[in-house]
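Asker: Predicted model and sequence below, questions to follow.
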Amino acid sequence: MTATRHRTAPVRRPSFTGNVAWSVIGNGGYALCQWLVLVVIARLGSPAMVGDYALGLAVGAPVVLLANLSLRTVLVTDPNGAHPFRRYLLLRLAGMGLAMGVIALVVLIFHLPAAVVLLVGAAKAFDGIGDIYQGLLQRHHDQRSIAAAQLVNGGLTTTLVASLLFGTSSVAWAAAGSAGASLLTWIMCCVPLAGRFHNRPDPRAKQHTHRAAGGVAELLWTALPLGLASGVSSLTVNVPRYALEHHLGATALGVFAAAGYLVLTGNVFFSAIAQTLLPRLTELRVNGTPAGFRSLLHQALFGVAVAGGLGVWGAALFGSGFLRRLYGEQYADQGGVLTVLTLATVVGGACFVLDAGLSAARRFTGQLAVNAAVLVAAALAALLLVPRYGVLGAAWATAAAAVVHCALKWEVLRRAL
């Protein structure tokens, strides 16, 4: 009698192209909704309200990103599954609690609009907790579920912000709607979607490595350089905003933020490529195929250059008219600002790709040194350009920092390879 063999059907991995498509859909939908939030505040409120909301983002985002410790990247690039997911989650929860404490301290010291800044910070913190669940999905190449969570978050945020702002005419209530949407997405979407993978072993993971790992302290030590680098990078992006708010007030910051949100489409596309590249580049590194690693990076950089060139051309031709139709006449003369910010976004897109290469190569410390140098460059550029050229100076300061960032990251990655 012939013995019957039972075989477990292998889990079919989504294609690289399919994952890029889902990543673009998810990031694009979320970014579109974030931009719509700004449009709603601009239309139902005033440039000063936009400035207050942008200030909340400028304060909360760097603090939350620093407290994130880039644990999602560490989770995705962990070659041997050395730490269980619950360890990542515990560290992320502690980090978000610490971030909210720091944001509250900043509000007290600098006398910022407390309700708006704290609520926007809470929204970012809830997003940060959901992000670590999305990291588990990314590790298993499930970009479709990540896209679903992003679309739910974006849709809820837009709906609640618009409803509360229309009903109350208060930007603080609008910020509360954003925080509520992020909380609901974390609990009702991210947790169930990622729950399927809690007990599924990663194909790269070795057996019995969790006991050998040094616990939360070792994970913290591994993630700290990359987390500091991410926090410094977010601070760098917001330095021109701080300078604008200091020299020209919330209205100028609102105009700059409105123009800046239009280039989020580029960031969405470039971030989608980088997120999908990261697990693939990690596998190429672990498998010892440097030629494939380099080839994939070069293809991605070429794609960024082509798409970015088209974006800058479009902004130069149609930027002013687009701003007028979207936000109103008071934003129409910022076409030059939009063009410069688009150029900065293209250079930043190359940085996304280079960051994916460095993270896949586990070169975390080098990224911290580079980002610290870029922060200094951004601060100097803002100090020189914003007082003299105002909103356009802030845009050029952003572009200058992006060029320095890209050049240094390229050199670090070249040496690493």
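Answerer: On my side now, so go ahead.
Asker: For the rest of this, base every contact and every neighbour count on C-alpha atoms.
Answerer: Will do.
Asker: Tell me where the stretch 51-200 of the chain has helices.
Answerer: 71-77, 85-110, 114-139, 143-168, 171-185, 191-195 (DSSP state H, counting those that start in this stretch).
Asker: Just give the nearest non-adjacent residue to the residue most central in space within the chain, would you?
Answerer: Among the residues of the chain, the one closest to the centroid is S271, at 7.7 Å (Cα atoms, centre = their mean). Nearest residue to S271, sequence neighbours excluded (Cα to Cα, 6 or more residues apart in numbering): F352, at 6.3 Å.
Asker: picking up where we left off before, tell me which of the helices of the stretch 51-200 of the chain lies nearest to G348.
Answerer: helix 71-77 (18.2 Å; Cα to Cα).
Asker: Which other helices and strands does that closest one contact?
Answerer: Under the contact criterion of 3 or more Cα pairs under 8 Å, 6 or more residues apart in numbering; DSSP states H and E, helix 71-77 touches helix 85-110, helix 114-139, helix 215-248, helix 264-286, helix 335-360.
Asker: Distance to L44 for those - can I get that in CSV?
Answerer: As requested, those are exported to CSV (distance: least, Cα to Cα, whole Å):
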stretch, distance to L44
helix 85-110, 26
helix 114-139, 16
helix 215-248, 22
helix 264-286, 22
helix 335-360, 23
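Asker: nearest to A305, of those helices?
Answerer: helix 335-360 (7.2 Å).
Asker: helix or strand right after that closest one?
Answerer: helix 364-416 (DSSP states H and E).
Asker: picking that back up, who's in contact with the residue nearest to the centre of the chain?
Answerer: Contact partners of S271, counting by Cα atoms under 8 Å, 6 or more residues apart in numbering, are N27, G349, F352.
Asker: With L248 instead?
Answerer: Contacts of L248 by Cα under 8 Å, 6+ apart are G390.
Asker: Over to L281?
Answerer: Here L281 is in contact with F293, L296, A356, G357, A360 (Cα under 8 Å, 6+ apart).
Asker: again, only this time at 7 Å
Answerer: F293, G357, A360 (Cα atoms under 7 Å, 6 or more residues apart in numbering).
Asker: take a look at this one as well, against the first:
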Amino acid sequence: MADDTATLSRRSLRLRTRPVLIGNCGYALAQFAILVVLARILGPTEVGLYALALAVTAPVQLGLGLRLRTTLSVDHSATSFSTYTRLSTALAVLALLVGSLIGCLVRPEPAFVVVVVLVAASKAVESVLDVCYGEYQRREILAAIAFSQLLRGAVTLVLVSAAAWLWGLQAALIALAVTWTLQLLLLDYPRASAADSRSTAAGPALRARDLVRRSWPLGLAAALSSLSFAVPRLTVAGLLDADALGVFAILAYPMTVVTILANSLGQANVRSLSVAVRHHGSKELVISMLRMSVVIWGLGFLGAVGAVVCGPQVAHWLLGDAVPVSVGLLLLLVAGATAAGLATIASYAVVSTTRFGWQPVVVCASIAVTLPVMYLATKAFGLTGTALGIVVMYVLQTVFGTVAALWSLRSARSVDEGAAV
């Protein structure tokens, strides 16, 4: 373990983050391009239908998925990769069934039910892919994550665009699910299996039930985080209309991009930070949090400048005359994206302390406070009010998450000092 710690300490934040960042950003751009293609070919209503299906299925898939990728990436035991994949596959199938059932209850229309089932299927495959990425992280084969994401993004964009052009939304979603399944079976599962890291283990292997007991707080937090991401869309769908939801899904996508960047920083460094915390490196954790936060603030500043200089023109190019877009709305969305990135950094700080139980508390508290604010603001000001609610929600998550991380560090130090005495 000492050698492991030394190796991790010599690798800079930039070098660890670069491959994950390239992969995540490339994949995010491909996903955004898919939204734009669907909007240009099929119209905002179809994009709104797709966004609503994501809002219904994503919290279920993430919650039942237990964020096994994160658990695996900080796992110092001899638990095999196959144990993780068997558990992940079983949970993915369960999430597919539950998500489809919820979709039937939310909007029992045949067209929407088919969309929900297809989206749930693609998210199920993605959850198993994520476990492969977790094994790459555990072994610090971070370039493999970038290659997989870039390949998946490029192939998905081409096939989904062609299917949407020829046959419509449902065909595009079938192409999405098939593409991801083939990549899982032909590339990532074989490669991650070959990289199984039990030889570097520092503890005994865990059983599937042990992983569930360990990871359920992360799963609950992931479901709540996805719900917090879905709350604005559900609010818009309930108070406005399908066209407004489609417009919002596209305008709010920069929030996804910033969150992906923050996830890149967290995913690339969470294992090294967990090693540092295990060896009482709380100072390294705090410094790394500050460095990652500066990156997010810088991106937010650039986004604000872009919103002022050319935001409405770009929005008009993407959406046409569907809904007039103001600079104020775009600035609020940029502020919400920045706050979402900072909240993600804070969540990884909590994860690195292995005090997983704080995660659902942080997210649940922020949603509970924000729900009435977002509802009233959207009802009064439309999409601008929704964006204001997003800012409030993620600012609260950032504050609560930072406090939880620092409290966990302090508690861990107190326990260690008591044991020493």
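Answerer: On my side now, so go ahead. Keep in mind the model is a prediction, meaning the values are calculated, not measured.
Asker: do you know which of the helices and strands packed on helix 71-77 of the first structure lies nearest L66 of the first structure?
Answerer: helix 215-248 (3.9 Å).
Asker: any idea which helix or strand comes after that closest one?
Answerer: Counting by DSSP H and E, what follows helix 215-248 of the first structure is helix 250-262.
Asker: what does that next one correspond to over in the second structure?
Answerer: Alignment of helix 250-262 of the first structure against the second structure: residues 242-254, by TM-score structural alignment.
Asker: Contacts for that stretch next, please.
Answerer: Contacts for stretch 242-254 of the second structure (Cα under 7 Å, 6+ apart): F32, L35, P44, T45, V47, G48, A51, R233, V236, A237, L333, A337.
Asker: What is the neighbour count of the fourth one?
Answerer: T45 of the second structure is flanked by 18 other residues according to other Cα atoms under 10 Å.
Asker: aligned partner of it in the first structure?
Answerer: By TM-score structural alignment, T45 of the second structure lines up with A48.
Asker: which residue packs closest to that match, ignoring adjacent ones?
Answerer: T251 (4.7 Å).
Asker: What is the burial count for that neighbour?
Answerer: 18.
Asker: ok, back up a step: so can I have JSON lines of the helices of the stretch 51-200 of the first structure showing distance to A402 of the first structure and mean neighbour count?
Answerer: Output for these, formatted as JSON lines (distance: least, Cα to Cα, whole Å; neighbours: other Cα atoms under 10 Å):
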{"stretch": "helix 71-77", "distance to A402 of the first structure": "21", "mean neighbour count": "23"}
{"stretch": "helix 85-110", "distance to A402 of the first structure": "26", "mean neighbour count": "17"}
{"stretch": "helix 114-139", "distance to A402 of the first structure": "24", "mean neighbour count": "24"}
{"stretch": "helix 143-168", "distance to A402 of the first structure": "26", "mean neighbour count": "22"}
{"stretch": "helix 171-185", "distance to A402 of the first structure": "29", "mean neighbour count": "24"}
{"stretch": "helix 191-195", "distance to A402 of the first structure": "34", "mean neighbour count": "16"}
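Asker: Just put those helices in CSV and tack on distance to V306 of the first structure.
Answerer: Converted to CSV, the helices of the stretch 51-200 of the first structure look like this (distance: least, Cα to Cα, whole Å):
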stretch, distance to V306 of the first structure
helix 71-77, 27
helix 85-110, 37
helix 114-139, 27
helix 143-168, 24
helix 171-185, 34
helix 191-195, 35
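Asker: Just give me the neighbour total for the closest residue to G390 of the first structure other than its chain neighbours.
Answerer: Spatial nearest neighbour of G390 of the first structure, chain neighbours left out: L244 (7.0 Å); criterion: Cα to Cα, 6+ apart. Close neighbours of L244 of the first structure, defined as other Cα under 10 Å, add up to 25.
Asker: what's the spacing between L244 of the first structure and L160 of the first structure?
Answerer: 29 Å (Cα to Cα, to the nearest Å).
Asker: between the helices of the stretch 51-200 of the first structure, which one is nearest to T282 of the first structure?
Answerer: That would be helix 71-77 among those, by Cα to Cα, at 5.9 Å.
Asker: so how far does the closest one sit from its counterpart in the second structure?
Answerer: Taken over the aligned residues, the distance from helix 71-77 of the first structure to the second structure averages 1.0 Å (mean Cα distance after the TM-score superposition for the first structure).
Asker: Where in the second structure does that helix fall?
Answerer: Helix 71-77 of the first structure maps onto residues 68-74 of the second structure, going by TM-score structural alignment.
Asker: re the thing from before, scan the contacts of S271 of the first structure and report the most crowded one.
Answerer: G349 (29 neighbours).
Asker: Give the equivalent position in the second structure for the residue nearest to S271 of the first structure.
Answerer: F352 of the first structure maps onto T344 in the second structure, by TM-score structural alignment.
Asker: show me what contacts its match?
Answerer: Going by Cα under 7 Å, 6+ apart, the list of residues near T344 of the second structure reads T259, A262, N263.
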